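Q: coordinates only, sequence not included:
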């Protein structure tokens, strides 16, 4: 993948925020009810989660693989706001770099403010929590007001430059030492050209701690903390101005899926207009298109003038298979969207692996309800409309409708079985078939053994039988169930989505072979 991501391995994430992240990335049915998430260290908590879940989370080879899947979501620009993380969490997840066709490195503009997590802090104990919480509030505010899908040129040594900016004692203790009210704080911040609302919001974060650590008893400490907060924000804003100048060229994301390259039509239009490039030949056409419509790259080359193409930075955004949940992508309207095929994948994971509906269905009437549900959401996935993305709000509607359908029509008293543990010697096709029968999947889908043979043989093309593991078994069982839904999926007009899922199924062995030995299985 043409991107570089830096993650501090001493990842700081509170138990409360870790649970929020896990709950967003893993279906609730796969999270053990007795998982406490209170170890205080992310690796211990995730190791505990896998131990309690047993084979329920068999798609993850190790706690490291699970962590990488979570980090893929954590790297989403503006993730702390998206998941409504507690403000006092010191989050160490730094920006992801994407390469343009011309070889330049770019990051999302909103991700600039994630760099605040790498600023060294001179305080300890509760004082450290106070100042980092205030800095987190600054980061959150800036991420909210920064245009979501805009990207900026960034050097690969940006962390080194940041370290140089904040090397040593770079702040003077005098400006705020005697200031101890909100008015004083805002006045001092104004002297450093910090916006009044930003200063007020940061002060309110600090003020929360004054109930536990009274101002009168810790006046000198608060004075030094106020000084550091204001100085650090000003130094950081200077750093941004110096290292992230306004990009002269228009920036447009180029989404790459296999051999296909496409852009979001409205992003293209908006970016070119912002740089006063000529859009007269296609503006009206794009304005009539749905919000998240796409254009193939060759169509862009035909529509945009040759001289204008030279003034556009097309930035590759590689497509990769999510583990369980669709990864949000900043959209041109300032919100988020997901690939429609990824949304379908998340939906089928919830149906087939989490709720295990094909294991518990008891009547033809229930299958009819399932078919009606697919029909009710078909417009969201209709590739004939030229929309290969759906908004995050639409995904939430799709999932909400599914939950309602499941609770009202498909939830049975019958207890679904879990996949049994795979031994250290791998497993055979016969073992896979026995597992499918044990799970009662042959009852609703008698042809599943034919699919199993194809699935198993495709895996053996790239890895030996002896190396097959729990991850392989889990995803083979998942892929074997997808053809059972093929009638509904084709009726929905989402052949593209089904083909993508089948391609993923064919590539399972390669994907999970990379995940062995502690490597990740999520987005790279």
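A: Great, that's in hand. What you see is a predicted model, and the numbers here were worked out from it, not measured in a lab. Numbering: from 1, shown residues only.

Q: From here on, just use CA atoms for contacts and neighbour counts.
A: OK.

Q: OK, contacts around residue 202?
A: 134-135, 137-138 (Cα atoms under 8 Å, 6 or more residues apart in numbering).

Q: Just want the most central residue of this protein.
A: residue 73 (2.6 Å; Cα atoms, centre = their mean).

Q: what about that one, which helix or strand?
A: Element membership of residue 73, judged by DSSP states H and E, is helix 63-74.

Q: Mind checking what helix or strand follows that helix in sequence?
A: helix 79-82.

Q: What about residue 116, how many residues nearby?
A: A count of neighbours around residue 116, defined by other Cα atoms under 10 Å, yields 22.

Q: got the buried residues for stretch 397-411?
A: For stretch 397-411, burial by neighbour count (16 or more other Cα atoms under 10 Å) applies to 398-399, 401-403, 405-406, 409-411.

Q: quick one: terminal-to-terminal distance for it?
A: Using Cα to Cα, to the nearest Å, one end of stretch 397-411 lies 19 Å from the other.

Q: Go ahead and measure how far it is from the middle of the chain.
A: 24 Å (Cα atoms, centre = their mean, to the nearest Å).

Q: Next up, the contacts around residue 178.
A: 220, 223 are the contacts of residue 178 under Cα under 8 Å, 6+ apart.

Q: Break down the stretch 351-500 of the chain into its helices, ranges please.
A: Here the stretch 351-500 of the chain has its helices, by DSSP state H, counting those that start in this stretch, at 357-360, 364-376, 392-405, 429-438, 441-444, 448-460, 470-481, 486-491, 495-506.

Q: okay, pairing it with this:
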């Protein structure tokens, strides 16, 4: 089974890796971000660290907060891996790039998200013929993504029996062999020899006209051009002939296999297949387990009492779910909340392009954007943000006791809202940048000096009071022998976070109710202290 879950090397592209990087880094770090032009057609598999190092060597100032190239590549590997990631990263012109994930249910059954079956079909095809090149696989992936759109509106799962993927692969191989005879009847080379490049390309496009747009046309045109440029002119018709034959029989084979298994490749609502249990994701975050109210409502086919809006998905804790609906025929799929260091992994919910993260993660991402990206607190008037912080309570709800999700696009709106306060500030002097740590690390005094250098002691007069405990924390979790510049970024961010939260009690209350207090060392939370005191048994002697 595992061989179908790994994207083949030739399908992995530097272009896609670059695009995903632009989503991970702060907006302010994107300016003139170097492309990977030196690797237009090569594989990025196994080259991730090398490619990230290339970015760091060129734009080192903008990448200092992310640590080493190896650390960045590892975090990006975590961040990029989720179903339908190509929709989120806008990488539809690439092949499928992300390994599908096997999930476990509460009954220890194995499940796949339906959308992950389409990259599996791509992987299966590539294992059947060595002639599959990146341009051929790109066309096939465009076709598969069109098929996938039929299930994009639903997050549905299929149970994976031990032989399921092997059986599908066998069927696909049989279909390819069946259509190989038809494909061989394509006597294209003589015809292609008298056509120019664009006319040859049009023949390829006619094999599946519905998949193309301008971006996909440009991408495949560029790939075939690059391949043809490496060959003598008389070989061009042979290249186009091979592409046409493989694309033709691949698309015919895929259509037949998908058509035979509507229960796998279509929403259940469009099939008459009733053998699969109704599934609901059970999100796991530390010791918290919860489900989305909307997904539970769909599974039960009745409206529950919840207050979702366009940008919010509320949840119900699993204990209450089992107490109220434990007798229903629902299979709960264990779905862990995953985080890289600087970003939470997006979660598909709702419509085709709807992705969410937990509200507590949205809060931390927003604060990182404001503190280290926009650097809006490096002035001496924190009071100017009071009204805007109160506006943020519409998104960061202080009275919500259960975890809830926020649409990823909302973070951008909140950041723009905060920046409206400073956009016309002509008197504000340019902000200073965090300086590099010395090769042998930085001390507590160095941290305090940096807070003064950045003007943060004027904005937050008490900020140095938090430096010691923050310093002890970053020193205890450092990845290398000495504290590095990335650790200095972390310390400065955490010091500012404590100061902001101590000024806005409702935000601190939100953070407590969303179990986020422990993510800020040095933050004193009265609610946490009160709960801890209540857990201590009283002495009756």
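A: Yes, it's here. Since we're looking at a predicted model, the values are computed, not measured.

Q: so what number do they get for TM-score?
A: Here the TM-score for the pair of chains, by TM-score structural alignment, normalised by the length of structure 1, is 0.75; 469 aligned residues with a Cα RMSD of 4.1 Å.

Q: quick one on the thing from earlier: out of the contacts of residue 202 of structure 1, which is nearest to residue 353 of structure 1?
A: In terms of Cα to Cα, no member of the contacts of residue 202 of structure 1 lies closer to residue 353 of structure 1 than residue 137, at 37.9 Å.

Q: Average offset of the helix holding residue 73 of structure 1 relative to structure 2?
A: Once fitted to structure 2, helix 63-74 of structure 1 is off its aligned match by 2.5 Å on average (mean Cα distance after the TM-score superposition for structure 1).

Q: Tell me which residues are up against stretch 367-386 of structure 2.
A: With Cα under 8 Å, 6+ apart, stretch 367-386 of structure 2 has contacts from 26-29, 415, 418-419, 421-422, 428, 431, 454-456, 458-460, 489, 493, 496-497.

Q: could you pull out the strands for structure 2?
A: 102-104, 110-113, 157-159, 278-285, 288-292, 312-317, 330-336, 347-348, 355-358, 404-407 (DSSP state E).

Q: Dump those strands to CSV, plus mean neighbour count.
A: Below are these laid out as CSV (neighbours: other Cα atoms under 10 Å):
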stretch, mean neighbour count
strand 102-104, 17
strand 110-113, 19
strand 157-159, 21
strand 278-285, 20
strand 288-292, 20
strand 312-317, 20
strand 330-336, 19
strand 347-348, 22
strand 355-358, 23
strand 404-407, 23
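
Q: In CSV: the ones you listed, plus distance to residue 502 of structure 2.
A: Output for the strands of structure 2, formatted as CSV (distance: least, Cα to Cα, whole Å):
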stretch, distance to residue 502 of structure 2
strand 102-104, 40
strand 110-113, 42
strand 157-159, 44
strand 278-285, 26
strand 288-292, 26
strand 312-317, 26
strand 330-336, 31
strand 347-348, 31
strand 355-358, 22
strand 404-407, 23
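
Q: got the contact list for the nearest residue to residue 415 of structure 1 once chain neighbours are set aside?
A: Closest residue to residue 415 of structure 1 apart from its sequence neighbours, by Cα to Cα, 6 or more residues apart in numbering: residue 360 at 7.2 Å. Applying Cα under 8 Å, 6+ apart to residue 360 of structure 1 gives the contacts 412, 414-416.

Q: please redo it, this time with the cut-off set to 7 Å
A: 412, 414, 416 (Cα atoms under 7 Å, 6 or more residues apart in numbering).

Q: and of those, the nearest to residue 306 of structure 1?
A: For the contacts of residue 360 of structure 1, the residue nearest residue 306 of structure 1 by Cα to Cα is residue 416; the value is 59.2 Å.

Q: Quick one: map the closest one onto structure 2.
A: With TM-score structural alignment as the criterion, residue 416 of structure 1 lines up with residue 432 in structure 2.

Q: repeat for residue 319 of structure 1
A: Per TM-score structural alignment, residue 319 of structure 1 is aligned with residue 337.

Q: Confirm for me that residue 53 of structure 1 is in contact with residue 32.
A: Yes - look at residue 53 of structure 1 against residue 32 with Cα atoms under 7 Å: they come within range, at 5.7 Å.

Q: No more questions from me, cheers.
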